[in-house]
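A.B. asks: A predicted structure for the sequence below; I have some questions about it.
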Amino acid sequence: MERTTTASAADFLDRALVEEAAKKSGLLWVRPAGQPHARPLWHAWHDGAVVVVGDGAEQPLHGLAAGTPAALTLRSKDKGGRLVAFSAAVTAVAPGTPAWDGAVEELKGKRLNAPDTDTIGDRWARESRILRLEPTGPLAPHPDGSLAAAPVPTPVTTRKPIPAGLPKLLFKKKRRS
């Protein structure tokens, strides 16, 4: 009995961490199942899940589809580093439903520089998709090493070091007359 209580408390805390991180960060990294790389998407948190809008004139969703699981990574808003990672079930939100209306209201507030703020929900219903990414299972463990990719090899190099006197020229104080 004690074990169940501890597990449910840990699940509750994990869920709270995911919710708080999703509400504070405007960007997350999504890697649909079968895709080699994660891609950044802007999002909103609504009704216990991350919601994203894409395709049409909005951000491309690159392989993210209803019924396909995805791995999500949320970043820290202040430092920008990896905060929490988890898997999510992806479902489509149907236009005209209460879930659609709620998701549109949340996303509309996060959409910067929309050309049609008043009618954005109608445009999204015509040409875009709203997907709901609901957290499933436990949080993913933090990696032991860096996940940074190695730089691409290139023949371009710096020709020579900067001249020793250059910083003095750039940062010298102007004389008062």
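C.D. replies: Thanks, I have the structure now. Numbering: from 1, shown residues only.
A.B. asks: okay, CA-based contacts and neighbour counts for the rest of this
C.D. replies: Will do.
A.B. asks: longest strand of the chain?
C.D. replies: strand 82-92 (DSSP state E).
A.B. asks: tell me the angle the helix or strand just after that one makes with strand 82-92.
C.D. replies: Heading C-terminal from strand 82-92, the first helix or strand you meet, by DSSP states H and E, is helix 98-110. Here helix 98-110 runs at an angle of 140 degrees relative to strand 82-92 (axes from the mean of the first three to the mean of the last three C-alpha atoms, to 10 degrees).
A.B. asks: Tell me where this protein has strands.
C.D. replies: Using DSSP E, strands in the chain cover 27-32, 39-42, 44-46, 49-54, 70-75, 82-92, 129-136.
A.B. asks: Show me the one of those strands that comes nearest residue 7.
C.D. replies: With respect to residue 7, and counting by C-alpha to C-alpha, the nearest of the strands of the chain is strand 129-136 at 14.6 Å.
A.B. asks: ok, second structure coming up, stack it against the first:
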Amino acid sequence: MTAAVADAPLDRALVEEATKKSGLVWVRGTGPARPLWHVWHEGAAYLVGDGPGEQPFPAGLTDGSTAEVTVRSKDKGGRLVAWTATVTEPAPHSEEWEAAVGELRNKRLNAPDAERMPERWARECRVLRLVPGEVRTRLPDGSLAAAPLPTPATTRRPVPAGLPRLLKRGRKG
């Protein structure tokens, strides 16, 4: 369901406040949605990624494309609002790019190269601007749960041979 024209200012305010306060937004291009960290700056969400050591973007996020953005509650993690975004990619070192990178740099945690990060982002990464379009305040009733995306990371390993004995011994004592 789309927002009514009369509610547009309220919907825009909801999008802005929810996106500002949320640490992650779920972004869907042409493939599965991915959680991405972002900053809200000058009426749009800015993302940095697709480079070494940075978050991977979902398929289909290109300059001029559209994306589906779902914003979650920072407190409970539930969906608050969903909106369609127009994707633009500012040119590296342009005025818009520099302003966005300044905001992104302040929010980037645990960067190994904080001083040289903007230069690395210009060389190896992409900075995207997601401009809100159509706002959907009525969200689907279902969970929209999806299978996890494939990854080389794993935590499953065979149980060490001595572990069952150690656990059994610990219960007796």
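C.D. replies: It's in. Quantities reported herein were computed from a predicted structural model and do not represent experimental measurements.
A.B. asks: helices or strands up against the longest strand of the first structure?
C.D. replies: Counting contacts by 3 or more C-alpha pairs under 8 Å, 6 or more residues apart in numbering; DSSP states H and E, strand 82-92 of the first structure is packed against helix 2-24, strand 70-75, strand 129-136.
A.B. asks: hang on, the earlier thing: can you add mean neighbour count and give the strands of the first structure back as JSON lines?
C.D. replies: Below are the strands of the first structure laid out as JSON lines (neighbours: other C-alpha atoms under 10 Å):
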{"stretch": "strand 27-32", "mean neighbour count": "21"}
{"stretch": "strand 39-42", "mean neighbour count": "16"}
{"stretch": "strand 44-46", "mean neighbour count": "24"}
{"stretch": "strand 49-54", "mean neighbour count": "23"}
{"stretch": "strand 70-75", "mean neighbour count": "22"}
{"stretch": "strand 82-92", "mean neighbour count": "19"}
{"stretch": "strand 129-136", "mean neighbour count": "22"}
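A.B. asks: what's the closest non-adjacent residue to the most centrally placed residue in the first structure?
C.D. replies: Per C-alpha atoms, centre = their mean, the C-alpha nearest to the average position across the first structure is that of residue 28, at 1.1 Å. Sequence neighbours aside, residue 74 is the residue nearest to residue 28 of the first structure in space, at 4.9 Å (criterion: C-alpha to C-alpha, 6 or more residues apart in numbering).
A.B. asks: My guess is residue 61 of the second structure contacts residue 69. True?
C.D. replies: No: between residue 61 of the second structure and residue 69 there is no contact, the gap being 11.7 Å when judged by C-alpha atoms under 8 Å.
A.B. asks: circling back: can you lay out the helices and strands packed on strand 82-92 of the first structure as a markdown table showing distance to residue 104 of the first structure?
C.D. replies: Below are these laid out as a markdown table (distance: least, C-alpha to C-alpha, whole Å):
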| stretch | distance to residue 104 of the first structure |
| --- | --- |
| helix 2-24 | 15 |
| strand 70-75 | 21 |
| strand 129-136 | 8 |
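A.B. asks: For burial, what's the neighbour tally of the residue opposite residue 58 of the second structure in the first structure once aligned?
C.D. replies: Under the alignment (TM-score structural alignment), residue 58 of the second structure pairs with residue 62 of the first structure. Neighbour count for residue 62 of the first structure, taken as other C-alpha atoms under 10 Å: 14.
A.B. asks: Kindly calculate the angle that the longest strand of the first structure makes with strand 27-32.
C.D. replies: 60 degrees.
A.B. asks: which bit of the second structure covers strand 82-92 of the first structure?
C.D. replies: Going by TM-score structural alignment: strand 82-92 of the first structure matches residues 79-89.
A.B. asks: In contact with the corresponding residue of the first structure for residue 68 of the second structure, which residues are there?
C.D. replies: Per TM-score structural alignment, the equivalent position to residue 68 of the second structure in the first structure is residue 71. Contacts for residue 71 of the first structure (C-alpha atoms under 8 Å, 6 or more residues apart in numbering) come out as 30-33, 85-88.
A.B. asks: once aligned to the second structure, how far is the longest strand of the first structure on average?
C.D. replies: Its aligned residues in the second structure lie a mean 0.5 Å from strand 82-92 of the first structure after superposition (mean C-alpha distance after the TM-score superposition for the first structure).
A.B. asks: And that strand, how far out from the chain middle?
C.D. replies: 10 Å (C-alpha atoms, centre = their mean, to the nearest Å).
A.B. asks: Residue in the first structure paired with residue 139 of the second structure?
C.D. replies: Using TM-score structural alignment, residue 139 of the second structure sits opposite residue 142 in the first structure.
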